[in-house]
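1. Next come a sequence and a model predicted from it.
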Amino acid sequence: MPPLAELHRQQETLIFPHFTTQDAFELGSHLRTEALLAHPRTPVAIRISLPTGQILFTTVTCSPAVPDSESWLNRKAATVLRYGCSTLYLGEKMRSKGLKGDRISEMAPVDDAQYACHGGGFPVRIRGIEGVVAVIVVSGLAQEEDHKIVVEGIEWFLEHVQKK
């Protein structure tokens, strides 16, 4: 598990200069490719959506699609939008305070059926704009691996695509 300071650094530095529907498609496609390369037989669900709920990109990497994936995608996205941070960061922050860090209801009066603090949800922020403009969610693997795919995908995207 990455240390809390590293998770915080990721959120502070992985900022987009812009984020368009084309950006969402290119990033989502890259995430799908990387998930398939790393886990070719595991169905991994990937979604990029706006705070309004509009989906810009969604896929499951292979069959069989897991019905629970939809719930995990929605719960992780809701958490990112409510708390403005990655889901792994939130879980680790809870654990650093002595909580189990597996249910948000440990720290706030929320319905755990609506929120999840398991890794894989990450905010999209644009330089110069306040707040979360989109949410990237990966689900289907161990929470650290879900998070890693998102972070490495964003790093790749910022380095190779948006610098063109």
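-> Noted; the coordinates are in hand.

2. C-alpha only now, for contacts and for neighbours.
-> OK.

3. Would you mark the buried spots in stretch 71-89?
-> 72-81, 84-89 (16 or more other Cα atoms under 10 Å).

4. Just these: which are in strands?
-> Among these, none falls in strands (DSSP state E).

5. and here's the other structure:
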Amino acid sequence: MSDSPPLQELRQQEEELVFASFDHRDAWRLGSLIANHAIAEGFGVAVDIRRHNIVLFRCVLPGATSDQEEWIRRKSNSVLRFEHSTAFLSEQFSALGHNPLGGGWLNHDDYTLAGGSFPLRVRGAGVVGAITASGLASDEDHRLVVDGIRNYLKTVGA
């Protein structure tokens, strides 16, 4: 089966948006860049950057609800398990006609395929964490994160 155009675009994003390195300072700068953009746009979102269970950055903006905490946890769990964005996973499983959250494979309480979480991939090291936005529609959460990473990588010259 060949990739659909949306799946090809999502795969290309993951191949393109790779860091030369990623540390706590990068997490702060990237998270702040995305949070400042969300503030300027009036988005009521939460933004989270984590290395597995260690939160490196967290910002909850006015309009975000306590429910975003659960969405962030479940989205980032999916990224850290499969090492792909939740948007990619959603598109891939949909193309296969398979729902991993049904039938007991993945626990719905711990995972979701809603867009908005993206792997933090370091060249030569692989996936070292996840960045997640929650509070908008899935595709808008995804776009917020991808645009933020892209803009950040332009500023650091990666």
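-> Looks like it came in fine. Since this is a predicted model, take the numbers as computed values, not measurements.

6. Give me the TM-score for these two chains.
-> Once superposed, chain against chain, the TM-score is 0.91 (TM-score structural alignment, normalised by the length of the second structure); 154 aligned residues with a Cα RMSD of 1.7 Å.

7. would you say Ile49 of the second structure is within a strand?
-> Yes. Counting by DSSP: H, G, I helix; E, B strand; the rest coil, Ile49 of the second structure is found in a strand.

8. surely it meets Pro119?
-> No. Ile49 of the second structure is beyond contact range of Pro119, at 9.8 Å (criterion: Cα atoms under 8 Å).

9. The residue nearest to Ile126 of the first structure when sequence neighbours are not counted and Val150 of the first structure, how far apart?
-> Among residues not flanking Ile126 of the first structure along the chain, Phe16 sits closest, at 4.6 Å (Cα to Cα, 6 or more residues apart in numbering). Distance, Phe16 of the first structure to Val150 of the first structure, using Cα to Cα, to the nearest Å: 14 Å.

10. Quick check on these two: which one has the bigger neighbour count.
-> Higher neighbour count among Phe16 of the first structure and Val150: Val150, with 25 against 16, using other Cα atoms under 10 Å.

11. Which residue in the second structure aligns with the more buried one?
-> Val150 of the first structure maps onto Val145 in the second structure when the alignment is built from TM-score structural alignment.

12. Sort out for me which of the buried residues of stretch 71-89 of the first structure are in helices.
-> With DSSP state H as the criterion, helices contain 72-81, 87-89 from among those.

13. Return the member of the residues you listed nearest to Gln10 of the first structure.
-> Nearest to Gln10 of the first structure among these, counting by Cα to Cα, is Tyr89 at 9.6 Å.

14. Spit out the contact partners of the closest one.
-> By Cα atoms under 8 Å, 6 or more residues apart in numbering, the residues touching Tyr89 of the first structure are Leu4, Leu7, His8, Gly119.

15. Following element in sequence after the strand or helix carrying Ile131 of the second structure, please.
-> Using DSSP states H and E, Ile131 of the second structure sits within strand 126-134. Helices and strands here follow DSSP H and E; after strand 126-134 of the second structure, the next one along the chain is helix 138-156.

16. can you give me the end-to-end distance of stretch 80-90 of the second structure?
-> 15 Å.

17. give me the stretch of the first structure that that stretch matches.
-> Under TM-score structural alignment, the match for stretch 80-90 of the second structure is residues 81-91.

18. Just give me how far that stretch sits from the chain centre.
-> Remark: stretch 81-91 of the first structure is offset 9 Å from the chain centroid, using Cα atoms, centre = their mean, to the nearest Å.

19. And for stretch 18-35 of the second structure?
-> 13 Å.

20. Would you mind listing the buried residues in that stretch?
-> Those would be Val18, Phe19, Asp26, Ala27, Leu30, Gly31, Ser32, Leu33, Ile34, Ala35, for stretch 18-35 of the second structure by 16+ other Cα under 10 Å.

21. Likewise for stretch 32-52 of the first structure?
-> For stretch 32-52 of the first structure, the neighbour count (16+ other Cα under 10 Å) marks 32, 34-36, 42-50 as buried.
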